[in-house]
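*Asks:* Got a sequence here, can you model it:
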Amino acid sequence: MTTISAPVVRALARPWLGGAVGIVLLLVIWAAFSTVLPSSSIVPTPWATAASVFKDFGPYYSGNLASTLGRAGWGYLWGNLAGLLVASIVLIVPRLEEIVTQLGVVSQCLPITAVGPIIILIFGGRSAAIFLAALLVFFTTMIGAILGMRAAPRAALDLVSAYGGSRFTQIRKVQLVSAVPAVFTALAIAVPGALLGAVVGEYLGGIDSGIGVALNAAQRNIDPQRVWGMSILAGLIALLGYALVSLIGRWVTPWVRRGGSH
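*Replies:* Here you go, the predicted structure:
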């Protein structure tokens, strides 16, 4: 049986290389579905989809993408601020953790497609898209921050207390520092959530531009190339946002190592 050399194994273990291999495999499967199977009428080829994106990027894709990114960005901002604020309150008043966590779980259990129409009636289309984006961000960031703060080493907290440090000194010098890696992980995970919330809000109506609006129109017009093109671009944007926040997190927390601590 053929064995794989150690350098090859180490190369395949690299996250970026594994992701590249996965993308190539997906493209191969996509091409097979679009050219061989009977579903080719609704699954355009990768090259046909790419041609559609390059052809209509200026008049069609760029404007809709920019609109959605704006709404997702505002939702990402407000959702993260709310999540970090609530986590900070829980840190100061630990008794509130169970209540806050339960409310957060309830907010995530509500079907977004069921809540969306109500939000649109209350806030209107654009504000509803921002609200839904913030809703999908809030819980992720709040839980990540709470777990990060709770992961502070007990010995470090006791040391600060032994030297006469107050509770706020423990929070400032130990718990907040310990929470930074977990917070950045949550911020990275929240990027796709913000984009999804904005797209769903647009898809439900009340807005004249955006990824959700473009997908809705392309589906009505039976234009699979634009449906696939817009969906893939949205996925790539979410992936790039996740990667960017993750890179910033690594830069901000250089003490973090796999399997280690600061």
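
*Asks:* all contacts plus neighbour counts: C-alpha atoms, from now on.
*Replies:* Fine.

*Asks:* show me the contacts for residue 107.
*Replies:* By CA atoms under 8 Å, 6 or more residues apart in numbering, the contact list for residue 107 reads 135, 139.

*Asks:* All the helices of the stretch 1-150 of the chain, in order from the start?
*Replies:* 6-12, 15-35, 46-56, 63-92, 97-109, 112-123, 125-150 (DSSP state H, counting those that start in this stretch).

*Asks:* which one of the ones you listed is the most hemmed in?
*Replies:* helix 125-150 (a mean of 26; mean count of other CA atoms under 10 Å).

*Asks:* I'd like to know how far residue 209 sits from residue 220.
*Replies:* Distance, residue 209 to residue 220, by CA to CA, to the nearest Å: 15 Å.

*Asks:* of those two, who's got more company?
*Replies:* Using other CA atoms under 10 Å, the more surrounded residue of residue 209 and residue 220 is residue 209, with 19 against 9.

*Asks:* contacting residues around stretch 20-40?
*Replies:* Contacts for stretch 20-40 (CA under 8 Å, 6+ apart): 41, 43, 44, 45, 46.

*Asks:* Here is the second sequence; please produce its structure so I can put it next to the first one:
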Amino acid sequence: MSTSRRVSLPAWSGGLVGTVVLLALWWLLALTVFSGSGSVPTPWSVVTQMADDGWDFYATNAGITLRSASLGFLWGNVAALTVAVLALLVPPLETVATQLAVISYCMPLTAIGPIVLVIFGGRAPSIFLAALSVFFTTLIGSLLGLKAADRTSLDLVAAYGGGRFQQLRKVRVVAALPHVFNALKIAAPAAMLGAILGEYLGGIDNGLGVALTVAQQQYIVPRTWSLALVTGALAGLGYAFFALLARFATPWRTS
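*Replies:* Below you'll find the model as predicted:
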């Protein structure tokens, strides 16, 4: 009688294997296909450049960009959630809210950014573009979540004399939480992208976008890649933070 043993691997092993394969492929392409142009440095060159630049260089620029992204993330999401609640309490406003979301999503950020820079100057474009980048995602996710409430629960609140506000507070908010957190997970990296695009427009002296522009102009390829990796890591951490927060805030939706 033979018995078969199944080897169970930890959940993080898949990500580790994928990372190793990606690094190996990156190294191979840098040494073969892109060796002549030098546009793709090896991972070791990027790590060496980061060590030469020092912690202060990346921490200072990342901190400045994170502040703009966080402010834009806050204001954009507050605006989106407010509009979603108003659209639910006043149904005729839903069409206007949806159109507003579509307009904000289709509006080219690189076109509206210079206007904000001329009017307000400073870091306003970075914050504004970060807010604009998250508005559509959070608004649509919130509207879908608020409208996904169980009809029986809504009828029960109404049967006890509750109005739209009581239904919103006791039923719809709970039903919307998983949708809102899903939207926030996507909005966090989008805020980073919007903040960096705002920094590309100029008018400021620091930030990851400014450092990327200078590195490209000076053709310091390893630094360009290292800054891009730092940006991607921060965006990934933002996504992971809200994914973890969703597990604690909405345990009924996690397995």
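
*Asks:* and of the helices of the stretch 1-150 of the first structure, who's closest to residue 238 of the first structure?
*Replies:* Ranking the helices of the stretch 1-150 of the first structure by proximity to residue 238 of the first structure (CA to CA) places helix 63-92 first, at 9.9 Å.

*Asks:* The closest one corresponds to what range in the second structure?
*Replies:* Under TM-score structural alignment, the match for helix 63-92 of the first structure in the second structure covers residues 60-89.

*Asks:* before we move on, what about stretch 154-169 of the first structure?
*Replies:* Under the criterion TM-score structural alignment, stretch 154-169 of the first structure matches residues 151-166.

*Asks:* chain center to that stretch: distance?
*Replies:* 35 Å (CA atoms, centre = their mean, to the nearest Å).

*Asks:* And stretch 123-135 of the first structure, by the same measure?
*Replies:* On CA atoms, centre = their mean, the centre of stretch 123-135 of the first structure falls 16 Å from the chain's centre.

*Asks:* which bit of the second structure covers that stretch?
*Replies:* Counting by TM-score structural alignment, stretch 123-135 of the first structure corresponds to 120-132 in the second structure.

*Asks:* which residues are contacting the matching stretch?
*Replies:* Under the criterion CA under 8 Å, 6+ apart, residues 68-69, 71-77, 104-105, 109, 113-114, 116-117, 190-199, 203-204 lie in contact with stretch 120-132 of the second structure.

*Asks:* Could you do stretch 82-90 of the second structure as well?
*Replies:* So stretch 82-90 of the second structure is contacted by 93, 94, 97, 139, 140, 142, 143, 146, 147, 164, 165 (CA under 8 Å, 6+ apart).

*Asks:* what's the distance between the counterpart of residue 239 of the second structure in the first structure and residue 61 of the first structure?
*Replies:* When the first structure is aligned by TM-score structural alignment, residue 239 of the second structure is paired with residue 242. Residue 242 of the first structure is 21 Å from residue 61 of the first structure, where distance means CA to CA.

*Asks:* what do you get for residue 153 of the first structure?
*Replies:* 49 Å.

*Asks:* follow-up on the earlier one: superposed on the second structure, where does the one helix or strand the match of residue 239 of the second structure maps to end up, distance-wise?
*Replies:* Using DSSP states H and E, residue 242 of the first structure sits in helix 224-252. Average distance, helix 224-252 of the first structure versus aligned residues of the second structure after superposition (mean CA distance after the TM-score superposition for the first structure): 0.5 Å.

*Asks:* Which secondary structure elements does that helix sit against?
*Replies:* helix 46-56, helix 176-203, helix 211-220 (3 or more CA pairs under 8 Å, 6 or more residues apart in numbering; DSSP states H and E).

*Asks:* Please work out which of these is packed deepest.
*Replies:* Of those, the one with the most neighbours on average (mean count of other CA under 10 Å) is helix 176-203, at a mean of 24.

*Asks:* What mean distance separates that helix from the matching residues in the second structure?
*Replies:* Mean for helix 176-203 of the first structure is 0.7 Å (mean CA distance after the TM-score superposition for the first structure).

*Asks:* what's the angle from that helix to helix 63-92?
*Replies:* Interaxial angle, helix 176-203 of the first structure versus helix 63-92 (axes from the mean of the first three to the mean of the last three CA atoms, to 10 degrees): 140 degrees.

*Asks:* Would you pull up how far helix 176-203 of the first structure lies from the middle of the chain?
*Replies:* With CA atoms, centre = their mean, you get 4 Å for helix 176-203 of the first structure.

*Asks:* just stretch 30-50 of the first structure next, same as before
*Replies:* For stretch 30-50 of the first structure, the distance to the chain centre is 28 Å (CA atoms, centre = their mean).

*Asks:* so how far is the first residue of that stretch from its last?
*Replies:* Distance across stretch 30-50 of the first structure, first residue to last, is 13 Å (CA to CA).
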